[in-house]
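Colleague: let me see the structure of the following:
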Amino acid sequence: MIALIVFGVLVLLLAFLLVTTYNGLVRRRGAVDNAWAQIDVQLKRRHDLIPNLVETVKGYAAHERQTLEAVVAARQQAVTAQGPHDQASAENMLTGALKNLFAVSEAYPDLKANANFAALQEELATSENRIAYSRQYYNDAVLAYNNGIQTVPANVVAGMTGFQAREYFQAPGEERGPVQVRF
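Modeller: All right, here's what the predicted structure looks like:
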């Protein structure tokens, strides 16, 4: 009789441990999904600013068509990218195109003095900071989640219930190297 009670208590403790572990993994997975949604919100904000910026520059630097087209093409690629790896690559390409656009703007003092351009440039800088923070938050959430599904005893529950490791939002290899400045 006592053995049955002890066995029952052990089964209840094991069930409690499994449920608690499963719920913790679900919360961590939800945090990763939420963090990705926040990146998406910030990227949409950035993508919405870019056409206004391009239109403002067009009026001053119409003959810089190649640069403007590169920004538009990079934006389109970024809007349609799927998953952290593709999104990171597309966003890095867009960042490079925007850098070229701002470099072109340096040659046009009237453009630099334009209030619309200055406001859009400031808005874009703010967006970049928000995106950087969102990426960091996402990667922190992925780290917590991936650690959670790989540690004992959660790895047993994760394996039984189909939890899969998530991908970090990383810059491509060439983006991690030293910056080269050419004059």
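Colleague: hey, let's count contacts and neighbours off CA atoms from now on
Modeller: Noted.
Colleague: from Leu101, how far out is the closest residue to Asn92 other than its chain neighbours?
Modeller: Leaving aside its sequence neighbours, Asn92 sits nearest to Ala171 (C-alpha to C-alpha, 6 or more residues apart in numbering; 7.2 Å). Look at Ala171 and Leu101: by C-alpha to C-alpha, to the nearest Å, they are 21 Å apart.
Colleague: who's more crowded, these two?
Modeller: Set side by side, Ala171 and Leu101 show more neighbours around Leu101, with 20 against 16, by other C-alpha atoms under 10 Å.
Colleague: check which helix or strand the more buried one maps to.
Modeller: Using DSSP states H and E, Leu101 sits within helix 83-105.
Colleague: return the set of buried residues in that helix.
Modeller: 84-95, 97-98, 101, 104-105 (16 or more other C-alpha atoms under 10 Å).
Colleague: which non-adjacent residue is nearest Val79?
Modeller: His47 (7.2 Å).
Colleague: this structure: helices as residue ranges?
Modeller: For the chain, the helices defined by DSSP state H occupy 2-60, 65-80, 83-105, 109-113, 115-150, 154-161, 173-176.
Colleague: I'd like the structure of this one too, to check against the first:
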Amino acid sequence: MWVWIIIAVVLVLIVLWAVGVYNGLIKLRNLVQEAWRQIDVELKRRHDLIGNLVETVKGYAAHERGTLEDVMKARSAAMAGGQSPAQQAQSEGMLSQALGRLIAVAEAYPDLKANQNFMALQQELTSTEDRIAAARRYYNANVRELNTKVETVPSNIVAGMFNIGRAEYFEVEGEERDPVKVDFGQRDATIPPPSGYAGGTPAGAPAAPSAAPAAPSAAEATASGPAPTAAAPAPQQAPPPAEPTPPAN
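Modeller: Sure thing, here's the model as predicted:
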């Protein structure tokens, strides 16, 4: 009798443990889905801002047709539905690269850079990128926790029984770029000086006085003959003798 009671208690405990693990896995999966919806909202906002940015650039640089078309094609690919997080990340990476080329083209147009609409769109786009980065960190943290539960024992047994699999991370490729380095320090010796700069003296500056000529060597002195001697000073004449004084009377 006691044996059956013990077995029943053990079975009840196992069922309660399995239910707890299952509920925890479902909760993590829902958190992952919710985090992905937040990313999706910010991505849609990003796509709208990029479309408006392209229209603004087109008004000032319509002849940059190739760059504008590349951005619009990458935007259309990123907006395509039914993509997994990994596929979406690849599409967003391509869009970021095309957008970078568009911004580089815009730098050549001072009127465009000073346009208020263009500046506002850039600020909104920067703010949206920051929100996407924050949402991506939250999403990836939940994905990591879910995948850990799915892959570790004994929770992986429950996950396998109910077909709860791993989730994909969202990592945008090509997002990080090397910062632009501006060096105002001393000029490197390997870099050629600018035009009009020769020998460390700017063009038009008075030349430094040349050094005194070196003394001739002994061989050069012998070949050129004996050096002329200085003329001896003329002998100084003796003063005339003094006249005798006449005797007193």
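Colleague: any idea what the TM-score is?
Modeller: Once superposed, the chains reach a TM-score of 0.91 (TM-score structural alignment, normalised by the length of the first structure), with 179 aligned residues with a C-alpha RMSD of 1.8 Å.
Colleague: one step back: when you align them, which residue in the second structure goes with the residue nearest to Val79 of the first structure?
Modeller: For His47 of the first structure, the aligned residue in the second structure is His47 (criterion: TM-score structural alignment).
Colleague: how many neighbours does its match have?
Modeller: With other C-alpha under 10 Å as criterion, His47 of the second structure counts 19.
Colleague: ok, Gly177 of the first structure next?
Modeller: Going by other C-alpha under 10 Å, the residues that sit close to Gly177 of the first structure add up to 8.
Colleague: report the contact partners of Tyr22 of the first structure.
Modeller: Ala154, Val157, Ala158 (C-alpha atoms under 8 Å, 6 or more residues apart in numbering).
Colleague: ok, Ala35 of the first structure next?
Modeller: The contact partners of Ala35 of the first structure, taken as C-alpha under 8 Å, 6+ apart, are Ser134, Arg135, Tyr137, Tyr138, Ala141.
Colleague: how much space between the last one and Ile5 of the first structure?
Modeller: Between Ala141 of the first structure and Ile5 of the first structure the distance is 41 Å, computed by C-alpha to C-alpha.
Colleague: now do Ser134 of the first structure
Modeller: 50 Å.
Colleague: neighbour count winner among those two?
Modeller: Neighbour totals were compared for Ser134 of the first structure and Ile5, and Ser134 leads with 21 against 10 (other C-alpha under 10 Å).
Colleague: counterpart of Gly8 of the first structure over in the second structure?
Modeller: Per TM-score structural alignment, Gly8 of the first structure is aligned with Ala8.
Colleague: now for its match, how many residues are close by?
Modeller: 12.
Colleague: ditto for His63 of the second structure
Modeller: Quick note: His63 of the second structure (other C-alpha under 10 Å) scores 10 neighbours.
Colleague: surely the match of His47 of the first structure and Ala74 touch.
Modeller: No. If you go by C-alpha atoms under 8 Å, His47 of the second structure and Ala74 don't touch, sitting 10.0 Å apart.
Colleague: from Val71 of the second structure, how far off is the match of His47 of the first structure?
Modeller: The separation that His47 of the second structure has from Val71 of the second structure, given C-alpha to C-alpha, amounts to 10 Å.
Colleague: got any residues that touch both of the two?
Modeller: Contacts common to His47 of the second structure and Val71, judged by C-alpha under 8 Å, 6+ apart, are absent.
Colleague: and Ala3 of the first structure, how far from Leu17 of the first structure?
Modeller: 21 Å.
Colleague: more neighbours: which of these two?
Modeller: Leu17 (15 against 8).
Colleague: which residues are in contact with the residue lying closest to Glu128 of the first structure once chain neighbours are set aside?
Modeller: Computed as C-alpha to C-alpha, 6+ apart, the closest residue to Glu128 of the first structure that is not its neighbour in sequence is Arg46, at 7.7 Å. By C-alpha under 8 Å, 6+ apart, the contact list for Arg46 of the first structure reads Leu124, Ser127, Glu128.
Colleague: ok, the residues you listed in the second structure: which stay?
Modeller: Shared contacts between this structure and the second structure among the contacts of Arg46 of the first structure (both residues aligned by TM-score structural alignment, their matches' C-alpha atoms under 8 Å) comprise Leu124, Ser127, Glu128.
Colleague: save these as CSV, and put in neighbour count too.
Modeller: What follows is these, written out as CSV (neighbours: other C-alpha atoms under 10 Å):
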residue, neighbour count
Leu124, 20
Ser127, 19
Glu128, 17
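Colleague: tell me the contacts of the nearest residue to Leu31 of the second structure once chain neighbours are set aside?
Modeller: Excluding its sequence neighbours, the residue lying closest to Leu31 of the second structure (C-alpha to C-alpha, 6+ apart) is Asn142, at 6.6 Å. Counting by C-alpha under 8 Å, 6+ apart, Asn142 of the second structure touches Leu28, Leu31, Val32.
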